[in-house]
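Undergrad: Okay, here's the prediction I keep looking at, along with the sequence it came from:
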Amino acid sequence: MNNKSIAFHSDFQRRAQEELFCLWKRGIDFLGSRFAILGGAMSWVSERNLVSAISNAGGFGVLACGAMEPYLLEKEIVATQALTNKPFGVNLITMHPKIDELIEVCLNLKINHIVLAGGIPTGSSIKRIKDGGSKVIAFAPALVLAKRLIKFGVDALVIEGTEAGGHIGPVSLTVLAQEILPVIKEVPVFVAGGLGRGEAILSYLELGASGAQLGTSFAACLESQAHENFKKSFIYASARDAVVSLQIDEAFPVIPVRALSNKATKAFMSHQAAVIKRFNNNEISKEEAQLSIEHFWAGALRKAVKDGDVENGSVMAGQSVGMVKQILPVKEIIEILVKQAESALVARYKRLSD
């Protein structure tokens, strides 16, 4: 490479850094982080160590409250604050029976960003959080809901495609982004679901997103406290291994969850069939049958994440799992994503200059 080529490359690199910063500046300003990259809140995975590592690396960690009692959430927030002085958020499940107490815990501990997930948040919850001085982030699986949430007063939205891991909606991120990003301008919108490379993040930023949320990429990182078996299952998996739990009878609905196919996935189908057969034979009531189906996965995520039973547990992962090739530190994962986005911009500049 001659001196002129080196100068051009250096100029392109500087331009790429500046352009990327401009593209996600709204997200950076909103989150208060160096990069507009959120860590998806994953139960049993997104705890103090991973959350603080993401924030310390320039991203925005999000603590997963899940089914925690208020006193446990308080303990986890305090422990996270001891590990980082950078901003991080807390994800609360709207259907939690003690949601009001959990909100108070977050407000008392000066959490500036509260993510409301697992259902449509109530206007009263949103108002309480905003009155307490914190920002509200909510999930919008459709344009009509995005508009409604903005009227309720949310400060930012996450649009998550069906490619994501864990509990999912029915629409892909590609479609959601085209439906929502050109329309919603009032608040920052972060994209999620199936994201594993910086070029993909860049493409959504150019469509109008303010940043991106990733879960699967961080679940198997070095700082993740998940069992080594859990992490290794990500390394060995391909995109097609991350499947959605299916229901065999619409009379007994199943909440769709994306996880790696294993013995438990197959056993769940057999369990549904056996339970429905017992119902049809008048051996159990419909309520008993539904509860039996719902309880099949009770404790299954913990079994995989903490105990390392990746055959009989639930190994929740998004379709981007096929891009997880190594167990890397969070800092390196974020640096790779940013470099990939910048390199895509540099390549564009070079094409246009030829």
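TA: Thanks, I have it. Note that this is a predicted model, so its numbers are computed, not measured.

Undergrad: When you work out contacts or count neighbours from here on, use the C-alpha atoms and nothing else.
TA: Noted.

Undergrad: how about the host helix or strand of residue 218: buried residues?
TA: Assigned by DSSP states H and E, residue 218 belongs to helix 216-219. Neighbour counts over helix 216-219 (16 or more other CA atoms under 10 Å) mark 216-219 as buried.

Undergrad: again, but for stretch 316-329
TA: 316-324, 326-329.

Undergrad: In strands, which of those residues fall?
TA: Per DSSP state E, strands hold no members of the buried residues of stretch 316-329.

Undergrad: out of those, who's nearest residue 348?
TA: Ranking the buried residues of stretch 316-329 by separation from residue 348, with CA to CA as the measure, puts residue 323 on top at 23.4 Å.

Undergrad: If we ignore the residues flanking it in sequence, what's nearest that closest one?
TA: Distances taken as CA to CA, 6 or more residues apart in numbering place residue 196 nearest to residue 323, at 6.3 Å, with adjacent residues excluded.

Undergrad: sorry, back to before: a markdown table for the buried residues of stretch 316-329, including distance to residue 178?
TA: Shown next, in a markdown table, are the buried residues of stretch 316-329 (distance: CA to CA, whole Å):
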| residue | distance to residue 178 |
| --- | --- |
| 316 | 26 |
| 317 | 24 |
| 318 | 21 |
| 319 | 20 |
| 320 | 20 |
| 321 | 24 |
| 322 | 25 |
| 323 | 24 |
| 324 | 26 |
| 326 | 32 |
| 327 | 33 |
| 328 | 32 |
| 329 | 33 |
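
Undergrad: hold the first one in mind and look at this next one:
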Amino acid sequence: MLLDRFFDKGRQFLGCRYPIMCGAMTWVSEPELVSHMGRCGGFGLLAGGNAPVDVLENQIKKTRSLSSDPFGVNLITIAPAYQDQLDMVCGMGCDVIVFAGSIPKENEIQRAKDSGARVICFAPTEQLALKLVKMGTDALVLEGSEAGGHIGPVSLTVLIQQILFVVDSVPIFVAGGIATGRMMAHLLMMGAAGIQMGTRFVMSEECAVHPDFKESFRRAKARDAVATPQFDSRLPVIPVRALKNVGTDEFGKLQLSLIRKLEDQTIDRTEAQYEVERFWMGALRNAVVDGDMKNGSLMAGQSVGLADKILPLQDIFDELINDAEAEMQRLAKCFSEI
């Protein structure tokens, strides 16, 4: 396959057949989905999120019991249990540690590497990408604002031009708005080591979210996945992209309430930010686990408009690979005729 030569860098880094990662989604990226990703030849990520250390440790153990395929653990650097999670994950000798949420400290990257893990960091801007490379990250993920859940400020098309076309010292994976093999082919030819998707994999049979959650995705259009606003710089919040519902309106009300408390000095900024995260984690559980489509958080990327079928995970992989190879063959034929 022509595709093989473009897979090589990502394959070597991740240690799997296809450099296709399933993004870490809290309450979604459970051991079962992560292990199924490995069996299909991809690379799954457990979501650390706000999980207590013992819960995350048990998830790692369970994933290892389900499959011998490599997988990674995603840690949110602003989570309350982050430092304890990092200690535990380093002690367990995980294959890959992904730092998300904000920029990790240089010594934290080094601790992860000293444990034997390969380190991946998210780069939302050009300056941070270059800084993270200097700090020692082994690879980068460029996640455009088209993605679901917590998002950065810049679209993938711009990040590609700012970072992917400039930085060649580490493998770079791309994410945000990706749902088809044809798109994957073009991203690989641009220099990406691989891709990361989340929304598309929610629509797999193996993803154990509430059926109503999947049905909401199936009916949604790309424009339905909207990003939350920030009302006041005194309460800096990372935007969240989700399907608009009562829950997104409630988040707006929460922000206004927290801003008033900051003005009254009845809460400090750190606690206010934790309140924001607690809201999203609880709202996400309400939707994913309990099926509350009205008040829960329906975190989804704009690629939700392309994910309109629930399929076995293997079928999704087959479609991605076949369509990507067909696109490369088509382009090869076009160039041969010039």
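TA: Received the coordinates, thanks. This one's a predicted model, so the numbers in the text were calculated from it and none came from an experiment.

Undergrad: counterpart of the helix holding residue 218 of the first structure in the second structure, which residues?
TA: Mapped onto the second structure using TM-score structural alignment, helix 216-219 of the first structure covers residues 199-202.

Undergrad: And the matching stretch against the first structure, how far off on average?
TA: Between stretch 199-202 of the second structure and its aligned stretch in the first structure, the superposed structures give an average distance of 0.9 Å (mean CA distance after the TM-score superposition for the first structure).

Undergrad: Please report how far the aligned residue in the first structure for residue 113 of the second structure lies from residue 123 of the first structure.
TA: By TM-score structural alignment, residue 113 of the second structure lines up with residue 130 in the first structure. Distance of residue 130 of the first structure to residue 123 of the first structure, given as CA to CA, to the nearest Å: 11 Å.

Undergrad: From the centroid of the first structure, which residue is nearest?
TA: In the first structure, the C-alpha nearest the mean C-alpha coordinate belongs to residue 40, at 2.7 Å (CA atoms, centre = their mean).

Undergrad: give me every residue that touches it.
TA: 46, 61-62, 213-215 (CA atoms under 8 Å, 6 or more residues apart in numbering).

Undergrad: counterpart of it in the second structure?
TA: Correspondence of residue 40 of the first structure to the second structure, assessed by TM-score structural alignment: residue 23.

Undergrad: Now do the strands in the stretch 51-200 of the second structure.
TA: Along the stretch 51-200 of the second structure, counting by DSSP state E, counting those that start in this stretch, strands occupy 72-76, 96-100, 118-122, 139-143, 149-150, 172-175, 194-197.

Undergrad: chain center to the first one: distance?
TA: The one in question is strand 72-76 of the second structure. Taking the mean of its C-alpha atoms, strand 72-76 of the second structure sits 10 Å from the chain's own mean (CA atoms, centre = their mean, to the nearest Å).

Undergrad: I'd like to know which elements it is packed against.
TA: Judged by 3 or more CA pairs under 8 Å, 6 or more residues apart in numbering; DSSP states H and E, strand 72-76 of the second structure is in contact with strand 43-47, helix 82-91, strand 96-100.

Undergrad: In the first structure, what stretch matches the last one?
TA: Put plainly, it is strand 96-100 of the second structure. Residue span in the first structure matched to strand 96-100 of the second structure, by TM-score structural alignment: 113-117.

Undergrad: And the first one, by the same measure?
TA: Matched against the first structure by TM-score structural alignment, strand 43-47 of the second structure falls on residues 60-64.

Undergrad: residues contacting the closest residue to the match of residue 113 of the second structure other than its chain neighbours?
TA: What sits nearest to residue 130 of the first structure in space, not counting adjacent residues and going by CA to CA, 6+ apart, is residue 136, at 7.1 Å. By CA under 8 Å, 6+ apart, the residues touching residue 136 of the first structure are 113-116, 126, 129-130, 154-156.

Undergrad: again, only this time at 7 Å
TA: Applying CA atoms under 7 Å, 6 or more residues apart in numbering to residue 136 of the first structure gives the contacts 113-115, 126, 129, 154-156.

Undergrad: still on that earlier bit, need the contacts of residue 40 of the first structure in JSON lines with neighbour count and distance to residue 92 of the first structure, can you?
TA: JSON lines is the format used below for the contacts of residue 40 of the first structure (neighbours: other CA atoms under 10 Å; distance: CA to CA, whole Å):
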{"residue": "46", "neighbour count": "28", "distance to residue 92 of the first structure": "12"}
{"residue": "61", "neighbour count": "31", "distance to residue 92 of the first structure": "14"}
{"residue": "62", "neighbour count": "28", "distance to residue 92 of the first structure": "10"}
{"residue": "213", "neighbour count": "26", "distance to residue 92 of the first structure": "16"}
{"residue": "214", "neighbour count": "24", "distance to residue 92 of the first structure": "17"}
{"residue": "215", "neighbour count": "26", "distance to residue 92 of the first structure": "16"}
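
Undergrad: Residue 77 of the second structure pairs with which position in the first structure?
TA: When the first structure is aligned by TM-score structural alignment, residue 77 of the second structure is paired with residue 94.

Undergrad: where's that match relative to residue 302 of the first structure, distance?
TA: Distance from residue 94 of the first structure to residue 302 of the first structure, by CA to CA: 21 Å.

Undergrad: Mean distance between the lengthiest helix in the first structure and the second structure after superposition?
TA: As assigned by DSSP state H, the longest helix anywhere in the first structure is helix 330-353. Helix 330-353 of the first structure, aligned to the second structure and superposed, deviates on average by 1.8 Å (mean CA distance after the TM-score superposition for the first structure).
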